[in-house]
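Peer 1: my questions concern the predicted model and sequence given below.
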Amino acid sequence: MRRFTDGFYGYAVALFVCLAGAGLFLLVTPQSREEHIPRLDYSITVANFGHEVPYGVWAPRQDPPGWVPNSNRIAKGENGAQVLHLGYATAKREHAMFAQSDEQPAAGFASRMANTDKAMGTQQVGGVTWEKRFREDKDQRTLVRFLPEVTLVITGTADWDELAQFAAQLHQRPQG
């Protein structure tokens, strides 16, 4: 019996037993082939943000088809301004983020969210003009809308059509 626990044969048997156990474990463990992106409800975050800012909050009427909201938070921006962030996995499984703030200067907020200060034209979405920005090294596209009391930014690796699809869903909720 000592022959199976000493030397090379003992090592080989122990290795075989470990590999067989791991293989059996992998064989009987359920494996999902479906993608799972966690869905996070942002309605309470948006409501809380609305109580903290002196303007009507912008939010989507509904999420675009196939988009999954997967993050949300309220952060402090420059000069103590509040910033609302809503993160998404788009229908094409790219990343998109919506941010809004009354941070001043507004151009500084937009540049920080877009990772660039260079505009490359405009895009019309539902009769509203959005400024377009693109940062090539990050493959980051951004739509920016400057309003008198708030700046809206939609940014991410999503294509222009997806960003515009989200912009079309935005509406301002009553202040409160």
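Peer 2: Yep, that arrived. Quick caveat, the model's predicted, so the values are computed rather than measured.
Peer 1: only C-alpha atoms for contact and neighbour calcs from this point on.
Peer 2: OK.
Peer 1: name the helix or strand for the residue nearest the centre of the chain, please.
Peer 2: For the chain, the residue nearest the mean C-alpha position is residue 87 (2.9 Å; C-alpha atoms, centre = their mean). Element membership for residue 87 (DSSP states H and E) is strand 82-89.
Peer 1: name the helices or strands packed onto the next helix or strand after that strand?
Peer 2: For strand 82-89, the following helix or strand on the C-terminal side (DSSP H and E) is strand 95-101. If you count contacts as 3 or more C-alpha pairs under 8 Å, 6 or more residues apart in numbering; DSSP states H and E, strand 95-101 packs onto strand 82-89, strand 151-156.
Peer 1: could I get these as CSV with distance to residue 143?
Peer 2: Formatted as CSV, the helices and strands packed on strand 95-101 follow (distance: least, C-alpha to C-alpha, whole Å):
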stretch, distance to residue 143
strand 82-89, 15
strand 151-156, 5
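Peer 1: in contact with the closest residue to residue 101 other than its chain neighbours, which residues?
Peer 2: Distances taken as C-alpha to C-alpha, 6 or more residues apart in numbering place residue 83 nearest to residue 101, at 4.8 Å, with adjacent residues excluded. Residue 83 is in contact with 74, 75, 76, 77, 99, 100, 101, 102, 103, counting by C-alpha atoms under 8 Å, 6 or more residues apart in numbering.
Peer 1: next up, a structure to set beside the first:
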Amino acid sequence: MRRFTQGFYGYAVALFVCLAGAGLFLLVTPQSREEHIPRLDYSITVANFGHTVPYGVWAPQADPANWVPNSNRIAEGENGAKVLYLGYATAARQHAMFAQSDERPAAGFASRMANTDKAAGSQQVGGVAWERRFREDKNQRSLVRVLPDVTLVITGTADWTELGELAARLQQRPKG
């Protein structure tokens, strides 16, 4: 009995017992191979945001097909302005975020959200021109639209087509 508790054989037996235990644990533990992205409803956040700002809130009429809304929040921006953030995992499983605020100056808010102040052209979405911004080192694309009462920014690692898809679904909800 002593030879199994000392020397090389003891080490080998202990190692075998540990590996067998780990293998048994992995065998009986349920495993999922499916991706799981938590889906968060943003309707209450959008409604609450609408009660705190003096303009009609912009929000997607419906989410793009196979997109998963996975984050939403209201935050305070510069000069006490409120900011609404809606985050998504796109159909291509990239990240996209929609942000809006009446923060002034609008250029400062747009530059902070896009991580750059340099325009990279424009993109037509539903007959409306959105300014494109691109930050190469972060692989971040942004669409910016400055309106008289609010600035809209759609940004993320999603490609221009996907960002445009979200922009096309935005509609302003009446104040009230």
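Peer 2: It's in. Since the model is a prediction, treat every value here as computed from it, not as a measurement.
Peer 1: got a markdown table for the contacts of residue 83 of the first structure, with distance to residue 28 of the first structure too?
Peer 2: Shown next, in a markdown table, are the contacts of residue 83 of the first structure (distance: C-alpha to C-alpha, whole Å):
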| residue | distance to residue 28 of the first structure |
| --- | --- |
| 74 | 43 |
| 75 | 44 |
| 76 | 48 |
| 77 | 50 |
| 99 | 45 |
| 100 | 48 |
| 101 | 51 |
| 102 | 54 |
| 103 | 54 |
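Peer 1: and of these, the nearest to residue 34 of the first structure?
Peer 2: residue 99 (29.8 Å; C-alpha to C-alpha).
Peer 1: pull the number of nearby residues for the closest one.
Peer 2: 23 (other C-alpha atoms under 10 Å).
Peer 1: show me the contacts for it.
Peer 2: If you count contacts by C-alpha under 8 Å, 6+ apart, residue 99 of the first structure has them with 83, 84, 85, 86, 113, 152, 153, 154.
Peer 1: for residue 102 of the first structure, see how far away the first one is.
Peer 2: Residue 83 of the first structure sits 8 Å away from residue 102 of the first structure when distances are taken as C-alpha to C-alpha, to the nearest Å.
Peer 1: what ranges does the first structure have for its strands?
Peer 2: Using DSSP state E, the strands of the first structure run over 58-60, 68-76, 82-89, 95-101, 119-125, 128-135, 140-146, 151-156, 170-172.
Peer 1: against residue 17 of the first structure, how distant is residue 6 of the first structure?
Peer 2: Taken as C-alpha to C-alpha, the span from residue 6 of the first structure to residue 17 of the first structure is 15 Å.
Peer 1: alignment lookup: residue 133 of the second structure to the first structure.
Peer 2: Using TM-score structural alignment, the partner of residue 133 of the second structure in the first structure is residue 133.
Peer 1: export the contacts of residue 99 of the first structure to a markdown table and tack on distance to residue 2 of the first structure?
Peer 2: Below are those laid out as a markdown table (distance: C-alpha to C-alpha, whole Å):
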| residue | distance to residue 2 of the first structure |
| --- | --- |
| 83 | 70 |
| 84 | 69 |
| 85 | 66 |
| 86 | 65 |
| 113 | 68 |
| 152 | 75 |
| 153 | 72 |
| 154 | 70 |
